[in-house]
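Chemist: Please find the sequence and the predicted model below.
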Amino acid sequence: MFQTVEIPVWVIVIVALLAAVAALERILVPSVRWFFRRRMERVVARLNTRLERPIEPFKLARRHDTIQRLIYSPQVSEAINEYAASEGVPENVAFENAQRYAKEIVPSFSATAYFGFAIRLARVISRSIYRIRIGYFDEEALSKISPEATVVFVMNHRSNMDYVLVTYLAAKRAALSYAVGEWARVWPLQGLIRSMGAYFIRRKSYNALYRGVLARYVQMATEAGVAQAVFPEGRLSLTGGVGDAKLGILSYVISGYHPLRDRDVVFVPVALNYDRVLEDRVLREAAHGGRSKFKFSVWRSFGFMFRQLRFMLTGRFHRFGYAAVSFGEPLSLRAFSQSQTGNLPPLVAEELMTRVRAVVPAVPVPMVATIFEQAERPLTHDDVVERYVKMLDLLRSNGVHVHVPRDNPAYGAEVGLRMLKLRRFVLEQDDGFVISPKSAEFVTYYAESIAHFFEAPEVSP
């Protein structure tokens, strides 16, 4: 019993390390976690005094706790049982799958990362690349939204800059929670995006259990009043126009909604338009390949950024024109559901996309692109200005918000023409300007963003 026992040094080292880890876990880690939690609570308290819609406790809950609430909810338990029965697998296997899906979906919001880093970065990037303009904005209608309502911004999807731009513009209103596609599940974006409160979704998943877990998470966030931003089109627009809504996230928000029992959900239509979409060439390549989406490439993105940085250092960088954002008429789900009969999700989706299309801002490049699309002959500079002025009057008479740089139509036409010439979408010949045969699809792509304003028989540019 009292004999000396020889133990290898490496065993002693391992035991010491395990003891140290146990001490940290039991004694130090809780204290450190408590310290940072208190700091976070003080930061959030200060932020909530500035925000129009304070950060909800649901966003601040520990990620582990939210995952537990999600997988043990009655709706997910039912989905687990149905999945186990339909697939012929044990319930514990189905439960593990549901747990894996929950860990994949649930974000880990950090107020410090969102307001201390993300907002500032979004402001710098937005202002560095574009001249930002606010189009239609009904301050009175937005201010009438009840503080108790859940606000969901519903947007058309032109570019991945949409996330950055709307995050920056909504910074004083709320901390938005985005549904982000699988393209962002790459290092180093994944951790940063999670900390900003975004949740990852699989755009195409025919797994009923996955859809059940995702639906319940969206419903939990909506019930808790978390401000959200969704792209009903489900992908970046390959044509340049505003597409039809896919029910997906919208159906999860609406399903099971009871106007008398649940808090109101107010959808705010948001429409974005650009003089230059960063991914336009990639999107057109995807359209030619018959793909519904394009594959995100970290190296291609870094190559683009380094190329622009080189232009900045050599004095050849030009901002990519104007980016305009309009906020449409809010839609109360409570009021709308009480006035409609039939299947609610498709009715809401159709109405929202109609409101989004109605407030798409017209900026110089799409307008000048439309002029060239409709031209039967080469156009001189004066021809472009003349047609721009006529289009401006037509659009304004139909209630369309048009951003005119410096409030000077001639200058607006010049801005649009210069951008098209710079990218060689339009070529100058002896008898005037014509569309480059190699770039005709890009002229159509930009014109398509406002094409719906000319679809009525009596309206033609």
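Modeler: Done, it's in.

Chemist: contacts, neighbours, all on C-alpha from now
Modeler: Fine.

Chemist: Can you classify Ala174 as helix, strand or coil?
Modeler: Of the three states, Ala174 takes coil under DSSP: H, G, I helix; E, B strand; the rest coil.

Chemist: Could you pull up the residues touching it?
Modeler: Leu51, Glu52, Arg53, Pro54, Ile55, Ala227 (Cα atoms under 8 Å, 6 or more residues apart in numbering).

Chemist: Against that first model, consider the following:
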Amino acid sequence: MLAGVLALIGLLDRLLVPSVRWVLRRRLNRAIDQLNARLMLKIPPFKLARRKVLIDSLLFDPDVLKGIDDEAVRLGEPHDVVQARAKRYAREIVPAFSAYTYFGFAMKLAKAVSTFLYRVRLGAINEEALRSIPKDASVVFVINHRSNMDYVLVSHMVSTSSALSYAVGEWARVWLLQNFIRAMGGYFVRRDSSSNPLYRKVLARYVQMATAAGVAQAVFPEGGLSRDGALQAPKLGLLNYIVSGFDLKGARDIVFVPVGLNYDRVLEDRILLSAAERAGAPAGSGRKKSSRFAFRPAVFVR
């Protein structure tokens, strides 16, 4: 009796389950095709690939393999130990994008939250320049960082044109939230990794692979929230990864789109002001030391 049940389960696993997966995959591909037909920046196959495939591709990238060899020699550790550490870094970084989660749930939530908290107004925008962006270009939105609402707001504003991929700090690596962020296409970045060349190599190669594949990205050059609203000195790590991996002879261009965000009031205002006071910098004093780089305002929030 037990043998018969096990045989039936095995038969279903061999015949029925693959058929169901094929039907679901076919429907998903059809939905993606319909979605890409209306998006200005199409979702590339790289973004839709299974997470395990992306992790394996990253681990067996020649530059990452060389980084593993160099790390093993530098630290005097077995190659397998260093490779396992690189795999842990890759699993930490690589997202698991879900088009259904992004467009079916997250963008509706982003719209509801944005319009509930603020009166959103789109300011200056060069529509002609945006329409002239090549369809196969890698687009990078470069954004000033005023609030944690920036992620939600910008995603909502471009939801009819693209699915953005963000770099997210370690603060968001908590249960459920990290799974949701990965499903949104976000990837996690350690803030203090200057003394970890292997981690930086894995991160750099993921960013470069995504850029080469045409994934639309959003980057906050300041690397953190502005405490007083002034632009902070840029941290060019991610931008450096993007441009250093650019192939001048390749078929795909990289287009940087500046986006300026401004708020009448941010949700974190009291927290940011308190942090500035604890650091010994009165509110507004940062404006005298702000960076010389600037954005042309493109989005206003009230």
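Modeler: Thanks, I have the structure now. All values reported here derive from a predicted model rather than from experimental measurement.

Chemist: in the strand or helix carrying Pro366 of structure 1, what counts as buried?
Modeler: Assigned by DSSP states H and E, Pro366 of structure 1 belongs to helix 364-374. Of the residues in helix 364-374 of structure 1, those buried by neighbour count under the rule 16 or more other Cα atoms under 10 Å are Pro364, Val365, Pro366, Met367, Val368, Ala369, Thr370, Ile371, Phe372, Glu373.

Chemist: which strands and helices sit next to that helix?
Modeler: Applying 3 or more Cα pairs under 8 Å, 6 or more residues apart in numbering; DSSP states H and E, one finds that helix 364-374 of structure 1 contacts helix 381-397, helix 409-422, helix 440-447.

Chemist: need those in JSON lines with mean neighbour count and distance to Met161 of structure 1, can you?
Modeler: Formatted as JSON lines, those follow (neighbours: other Cα atoms under 10 Å; distance: least, Cα to Cα, whole Å):
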{"stretch": "helix 381-397", "mean neighbour count": "16", "distance to Met161 of structure 1": "26"}
{"stretch": "helix 409-422", "mean neighbour count": "20", "distance to Met161 of structure 1": "19"}
{"stretch": "helix 440-447", "mean neighbour count": "21", "distance to Met161 of structure 1": "16"}
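
Chemist: and Glu82 of structure 1, what pairs with it in structure 2?
Modeler: With TM-score structural alignment as the criterion, Glu82 of structure 1 lines up with Asp70 in structure 2.

Chemist: So its match versus Ser195 of structure 2, what's the distance?
Modeler: As judged by Cα to Cα, to the nearest Å, Asp70 of structure 2 and Ser195 of structure 2 stand 14 Å apart.

Chemist: Which residue of those two possesses the greater neighbour count?
Modeler: More neighbours surround Asp70 than the other of Asp70 of structure 2 and Ser195, with 16 against 8 (other Cα atoms under 10 Å).

Chemist: got the contact list for that one?
Modeler: Applying Cα under 8 Å, 6+ apart, no residues contact Asp70 of structure 2.

Chemist: Spell out the residue ranges of the helices in the stretch 51-200 of structure 2.
Modeler: Taking DSSP state H, counting those that start in this stretch, the helices of the stretch 51-200 of structure 2 run over residues 51-59, 62-75, 79-93, 99, 107-117, 127-131, 149-157, 177-183, 197-212.

Chemist: Between these, which one is closest to Asp13 of structure 2.
Modeler: helix 51-59 (21.4 Å; Cα to Cα).

Chemist: Quick one: residues contacting Glu77 of structure 2.
Modeler: When contacts are counted by Cα under 8 Å, 6+ apart, Glu77 of structure 2 touches Glu71.

Chemist: Find me the equivalent region of the strand ranked longest in structure 1 in structure 2.
Modeler: When structure 1 is scanned for its longest strand (criterion: DSSP state E), the result is strand 265-274. On structure 2, the counterpart of strand 265-274 of structure 1 by TM-score structural alignment is residues 254-263.

Chemist: Would you mind pulling the contact partners of that stretch?
Modeler: With Cα under 8 Å, 6+ apart as the test, stretch 254-263 of structure 2 has contacts from 133, 137-146, 150, 211, 246, 295-302.

Chemist: I'd like to know which of the contacts of Ala174 of structure 1 are buried.
Modeler: Arg53, Pro54, Ile55, Ala227.

Chemist: for the helices and strands packed on helix 364-374 of structure 1, which one sits closest to Ala102 of structure 1?
Modeler: helix 440-447 (38.1 Å).

Chemist: now Arg292 of structure 2: how far from Glu222 of structure 2?
Modeler: Distance, Arg292 of structure 2 to Glu222 of structure 2, by Cα to Cα: 12 Å.

Chemist: same question, Leu65 of structure 2
Modeler: 31 Å.

Chemist: pretty sure Val94 of structure 2 contacts Val53?
Modeler: No: Val94 of structure 2 lies out of contact with Val53 (Cα atoms under 8 Å); the separation is 10.2 Å.
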